[in-house]
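> prediction below, plus the sequence it came from.
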Amino acid sequence: MWNRISSWLRRAPISDAVDRRNAPVMQLLLLLYGVALPANWAWHLASRPIPEGWTIVLVLDLTTAALALFSVVLIRRGNFRLAIKLFVGALLASLALAYHKLGAHAQLIDQVSVILTLVISGLVLGRRALWTVFGLLLVVFTIGFVADATNTAQTAQWIRNSLRNAPSLVLSYLLITILLDRTLTALRESLAESNARRHELQLEMAERERAQAQLVHAQKMEASGRLASGVAHDFNHILDVILGFSAQRHRLPEDAGLAGQNAALADSLEGVEIAARRGTAITRKLLSFSRKDAPRPEVFDAGHALRELQPMLRQLFPPDVRLALEGDADPAPVRMDRSEFDLMILNIAANARDAMPAQGRFRIRIARTAGNRITIALTDNGEGMQAAVMARIFEPFFSTKSAAEGTGLGLAVIRDLVQAAGGSISVDSAPGTGTTFTIALPQARTETSDAGVIPEAAVLGPLAR
């Protein structure tokens, strides 16, 4: 029940963040004031008649209660400050009329309205409103003391009451006002400092995100540079194929007839088309990988993505290195940016290429594991790592290569990308036994088509150039 009431109170359409936080309490206070004040009068009048001269107080209290309820309506419509100003104004007007009618001495027994006016104006409306209300209250007190002088027959008694009550009354409310002012100032300064720190933190986070994006792009360009020589070599083969098929037009047998020549020419053009499509696929994949885009996480089959990545892996390794891609028959859906996934695989593969001897072997194994995780194990038969090197492998700027061969940021970037996707990465290595990087990613909740399934033990042969 309370949760529903609290939720209803918080749904007031107020734009200011501080006012929105104050709105639930103020609505409860106004509702309580609007209901309890008439109920209190009803309980008093049920047992005894209204005291002489207090009719004006009854009318003022009922009017203030009605305005309190109307202020709740204003808050529900988003006019928070207008509602509070109306209520505070109603309290001040009620106090002024009551002090004028009954005098200050008669009002000293009940100071709830005076304190409430000060507190609400200070806590909700601010310092300026607080001191404005304090000044108006001094006017109200003056009106009350003047009323006491008018209603008192003996001047000496009025002077005695005024000298006894007025200084202590003004001093008490001055101290309350100063305390509220200092407390409000401290709270608002603390809030301003907090907002400033939050703004600085947001700027710092945005700057870090830009730096991270630039770092990822730099790693992509570094990987693209490593691929460049392989791509150029492969394109020479593609161009040789195209030139070979094109040269066949000069070797068409003249005795084959027009139909035979057309058939031979069609076969040559088909070979040219296949070679051109292969070259187009390589350039499109390379351009897509190196493009600088904002991260766009998506759900895809990791096994299918690895199969699509094979042409780029072929460009990365020498011809005598064997590449093996193995995996379960089931789909392996993960959620992350596709180009960042490609960057992880290519970066680890590039490190494996540098660590492997001639006629090496690089194997990628993908599988589902317990806890709805997708694991990708990338293993090479390279020289391996010492324990001291393995302990620091993910540290930024740590590298066993020279400055011209690497920045030491590749594996640190990979670790950040894996962790951002909710996964983890580990390494297992020993000198002379090779290295295995294991990436574990959360399995995405989606259905993957059969086209994305990796065939069991789909092993590639030697990489041809």
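Arrived safely, thanks for sending. Residues are numbered from 1 along each chain as shown.

> could you use CA atoms for every contact and neighbour count after this?
Noted.

> and the strands in the stretch 201-350 of the chain?
297-301, 322-327, 333-337 (DSSP state E, counting those that start in this stretch).

> dump those to a markdown table, plus distance to residue 409.
Listed next are the strands of the stretch 201-350 of the chain as a markdown table, based on distance: least, Cα to Cα, whole Å:
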| stretch | distance to residue 409 |
| --- | --- |
| strand 297-301 | 22 |
| strand 322-327 | 25 |
| strand 333-337 | 19 |
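
> of all the ones you listed, which lies closest to residue 382?
Set against residue 382 and scored by Cα to Cα, these come closest in strand 322-327, at 12.7 Å.

> all helices of the chain, in order?
2-10, 17-47, 55-76, 80-102, 104-107, 112-120, 127-151, 155-247, 257-290, 302-308, 310-316, 338-355, 387-391, 410-420 (DSSP state H).

> quick one, which of these gets closest to residue 397.
With respect to residue 397, and counting by Cα to Cα, the nearest of these is helix 410-420 at 8.2 Å.

> now the closest one and helix 338-355, what's the angle there?
150 degrees (axes from the mean of the first three to the mean of the last three Cα atoms, to 10 degrees).

> how about helix 410-420: buried residues?
410-411, 413-418 (16 or more other Cα atoms under 10 Å).

> which two from the residues you listed end up farthest apart in space?
Going by Cα to Cα, the pair spanning the buried residues of helix 410-420 furthest: 410 and 418, at 12.4 Å.

> count the neighbours of residue 290 for me.
Burial of residue 290, expressed as a neighbour count using other Cα atoms under 10 Å, amounts to 20.

> what's near enough to touch it?
The contact partners of residue 290, taken as Cα atoms under 8 Å, 6 or more residues apart in numbering, are 217, 220-221, 224.

> a markdown table for these, including distance to residue 33 and neighbour count?
Output for the contacts of residue 290, formatted as a markdown table (distance: Cα to Cα, whole Å; neighbours: other Cα atoms under 10 Å):
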| residue | distance to residue 33 | neighbour count |
| --- | --- | --- |
| 217 | 62 | 19 |
| 220 | 66 | 25 |
| 221 | 69 | 17 |
| 224 | 72 | 20 |
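
> which one of the residues you listed is nearest to residue 309?
Nearest to residue 309, judged by Cα to Cα, of the contacts of residue 290 is residue 224 at 13.2 Å.

> how about the nearest residue to the closest one, chain neighbours excluded?
In space, residue 224 comes closest to residue 290 once its chain neighbours are excluded; the distance is 6.7 Å by Cα to Cα, 6 or more residues apart in numbering.

> let's bring in a second model and compare:
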Amino acid sequence: MPVPPHHDPAAPAPTGLGRRTDTLLRGLLLLVALYHVVFAGWLAYRTGPGLDRMVPAMAVLQVLLCALCLVEHHAGRSVRAATTFVLAQLPLLMLAYGYWGLAALMRLQLGQIVPMLLVAAVLGHRTLSWAAAALCGLQLLGAWVDASGAMFRGDRLQLVGTDLGVGLFGVLLTAWLLHHSVTGLRESLQMAQQRSQELARKRDELQVEIQERERARDQLVHAMKMENVGRLASGIAHDFNHLLGLIQMYVAKAGRSQGEPQQAALNGADAAVRRASAVSRRLMDFSRLEAARPQLLDAAATVNGLTPLLEQMFPRGVDVQVDTGGVQRLIHFDPAQLESILLSLAVNAQQAMPEGGRFTLALQPAEGDQLLLRVEDTGVGMSEEVRARCLEPFFTTKPIGQGTGLGLAVTVRLINAAGGSVQVHSQAGQGTQVHLRLPSRSIGPAAA
């Protein structure tokens, strides 16, 4: 079958022979043709006019056979070329052994039988066996010719027997060596292909595992946000109660008033509704499961906008201090993720101060163009062993069912992805300080 125009040269040949085997076959055919041409020329030079005409005739036939097989090989029919070579060698060798006998061809046996057996080995074990048996039969034919030419004399028969034994041994040994060599090469190739397929399968499994881990990581980030949403639910409900109370008050006032006071009451109700919508929208944005959307944020404005939620989170015994320090810097971060990080740290601080204390969230410039977000509490703190492991995923000191151990681990991943760093300082009984460093730039005319 011809090779398709867009056939990949690295792929196995469609004829059943490998790419390297095709190269071997082509080189072997060229060498056999060259061998017969050179040998016939050398005999003609040594013998002169007395050269047996059978010699150039056999050389021409061998060259024509090799040329035909090369044409088949070039057309992409490698199996047909190899089969043609083996089948055509049988009548040619039969003619040679029948004409010259075994003894005359003993010295030429290497150039006669090895190419045929080598090509037969390429075609398979069965073809090699038939070719070796046929060559043994031809050896017997040549021995018969030698014996009959010697009139079956006893001394000549002994020489013929010796030649026949050597010839048969050479054929069988060559066939045996080629069989085991080709079989070993094929097994090695098969093992290499199996290994390649196994590596490809492992690669695919690794890619699937990486994708699964990415999905699991995103789900864990969302789980952390939803955990914080649950803790904020009571504070959000408290804000809504106040807002709804204002709305009811303004509506009642509008019902009792006439003219301009009524309009003012309705305006107040409208403003309260807008505030209630803003709180609702913030809660939905915070809990939405979407890919990160980093953008330039005014760090101070973001922290100030989070202040009401922080105040609702802590009980009355905790003093909440939010200090932006007049910092005017922009950071490149996803606003929902930044809120999630700060609220998660606030939740940890709230749980570390059951008896009350002070929670501080402050901004201040750091070395270079970095911005430091400092989150501190005066709670129970951490031992050195706990502090050393607090950033590890799934590490938690909380009772079973009350913590996942993912808050700080997710915080570290998100901050590192933005080019920042996280440091935790804590001692038992002396509170905890978490320092978040992020790249920033000053708010200037260009940024505005």
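Perfect, thanks for sending it. Keep in mind it's a predicted model, so treat the numbers as computed, not measured.

> superposed, what's their TM-score?
Between these two chains, after superposing, the TM-score reads 0.65 (TM-score structural alignment, normalised by the length of structure 2); 399 aligned residues with a Cα RMSD of 5.0 Å.

> and residue 61 of structure 1, what's its match in structure 2?
In structure 2, the residue matched to residue 61 of structure 1 (TM-score structural alignment) is residue 66.

> which residues are contacting stretch 237-249 of structure 1?
Taking Cα under 8 Å, 6+ apart as the rule, stretch 237-249 of structure 1 contacts 265, 268-269, 271-272, 275-276, 278-279, 465.

> got the contact list for residue 276 of structure 2?
240, 243.

> also residue 66 of structure 2?
29-30, 32-33, 85 are the contacts of residue 66 of structure 2 under Cα under 8 Å, 6+ apart.

> what range does stretch 164-178 of structure 1 cover in structure 2?
If you align by TM-score structural alignment, stretch 164-178 of structure 1 falls on residues 166-180 of structure 2.

> now the matching stretch on structure 1. Mean distance?
By mean Cα distance after the TM-score superposition for structure 1, the fitted stretch 166-180 of structure 2 averages 2.2 Å away from its aligned residues in structure 1.

> buried sites along that stretch?
Buried-residue list, stretch 166-180 of structure 2, by 16+ other Cα under 10 Å: 167-168, 170-172, 174-175, 178-179.

> please apply the same query to stretch 266-281 of structure 1.
Across stretch 266-281 of structure 1, burial judged by 16+ other Cα under 10 Å covers 268-269, 271-272, 275-276, 279.

> do the same with stretch 6-14 of structure 1
Result for stretch 6-14 of structure 1 [16+ other Cα under 10 Å]: buried residues 9-10, 12, 14.

> next, format these as TSV and append distance to residue 71 of structure 1.
Shown next, in TSV, are the buried residues of stretch 6-14 of structure 1 (distance: Cα to Cα, whole Å):
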residue	distance to residue 71 of structure 1
9	14
10	16
12	13
14	14
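
> ok so, going back, please identify the most buried of the strands of the stretch 201-350 of structure 1.
Ranked by mean neighbour count, these are led by strand 333-337 with a mean of 22 (mean count of other Cα atoms under 10 Å).

> what is that one packed up against?
Other helices and strands packing on strand 333-337 of structure 1, by 3 or more Cα pairs under 8 Å, 6 or more residues apart in numbering; DSSP states H and E, are strand 297-301, strand 434-442.

> 6 Å instead?
If you count contacts as 3 or more Cα pairs under 6 Å, 6 or more residues apart in numbering; DSSP states H and E, strand 333-337 of structure 1 packs onto strand 297-301.

> quick one: buried residues of stretch 36-52 of structure 1?
In stretch 36-52 of structure 1, counting by 16+ other Cα under 10 Å, buried: 37-38.

> what's the answer for stretch 240-253 of structure 1, then?
Neighbour-count burial for stretch 240-253 of structure 1 [16+ other Cα under 10 Å]: 241-242, 245-246.

> and that stretch, how far out from the chain middle?
For stretch 240-253 of structure 1, the separation from the chain centroid amounts to 60 Å (computed by Cα atoms, centre = their mean, to the nearest Å).

> just stretch 381-399 of structure 2 next, same as before
34 Å.

> tell me how many other residues surround the aligned residue in structure 2 for residue 138 of structure 1.
Mapped onto structure 2 by TM-score structural alignment, residue 138 of structure 1 lines up with residue 132. Residue 132 of structure 2: 23 surrounding residues under other Cα under 10 Å.

> measure residue 132 of structure 2 to residue 266 of structure 2 for me?
Residue 132 of structure 2 sits 109 Å away from residue 266 of structure 2 when distances are taken as Cα to Cα, to the nearest Å.

> ok, residue 241 of structure 2 next?
Separation of residue 241 of structure 2 from residue 266 of structure 2 (Cα to Cα): 19 Å.

> ok, residue 381 of structure 2 next?
Residue 381 of structure 2 is 50 Å from residue 266 of structure 2, by Cα to Cα.

> got it, and residue 195 of structure 2?
If you go by Cα to Cα, the gap between residue 195 of structure 2 and residue 266 of structure 2 works out to 78 Å.

> check residue 169 of structure 2 too.
In this view, residue 169 of structure 2 and residue 266 of structure 2 are 116 Å apart by Cα to Cα.

> next one: residue 418 of structure 2
From residue 418 of structure 2 over to residue 266 of structure 2 (counting by Cα to Cα), the distance is 46 Å.

> and for residue 275 of structure 2?
Taken as Cα to Cα, the span from residue 275 of structure 2 to residue 266 of structure 2 is 14 Å.

> just residue 82 of structure 2 next, same as before
From residue 82 of structure 2 to residue 266 of structure 2 the distance is 99 Å (Cα to Cα).

> same question, residue 398 of structure 2
Counting by Cα to Cα - residue 398 of structure 2 and residue 266 of structure 2 are separated by 49 Å.

> likewise residue 437 of structure 2?
For residue 437 of structure 2 relative to residue 266 of structure 2 (Cα to Cα), the value is 46 Å.

> what's the answer for residue 319 of structure 2, then?
Applying Cα to Cα to residue 319 of structure 2 and residue 266 of structure 2 gives a distance of 36 Å.

> do residue 366 of structure 2 as well
48 Å.

> ok so, going back, next, format the buried residues of stretch 240-253 of structure 1 as CSV and append distance to residue 261 of structure 1.
As requested, the buried residues of stretch 240-253 of structure 1 are arranged in CSV below (distance: Cα to Cα, whole Å):
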residue, distance to residue 261 of structure 1
241, 20
242, 18
245, 14
246, 14
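
> widest-spaced pair of these?
Pairwise over these, using Cα to Cα, the maximum falls at 241 and 246, 8.5 Å.

> I figured residue 299 of structure 1 was touching residue 338, is that so?
No - with contact defined as Cα atoms under 6 Å, residue 299 of structure 1 does not count as touching residue 338 (8.7 Å).
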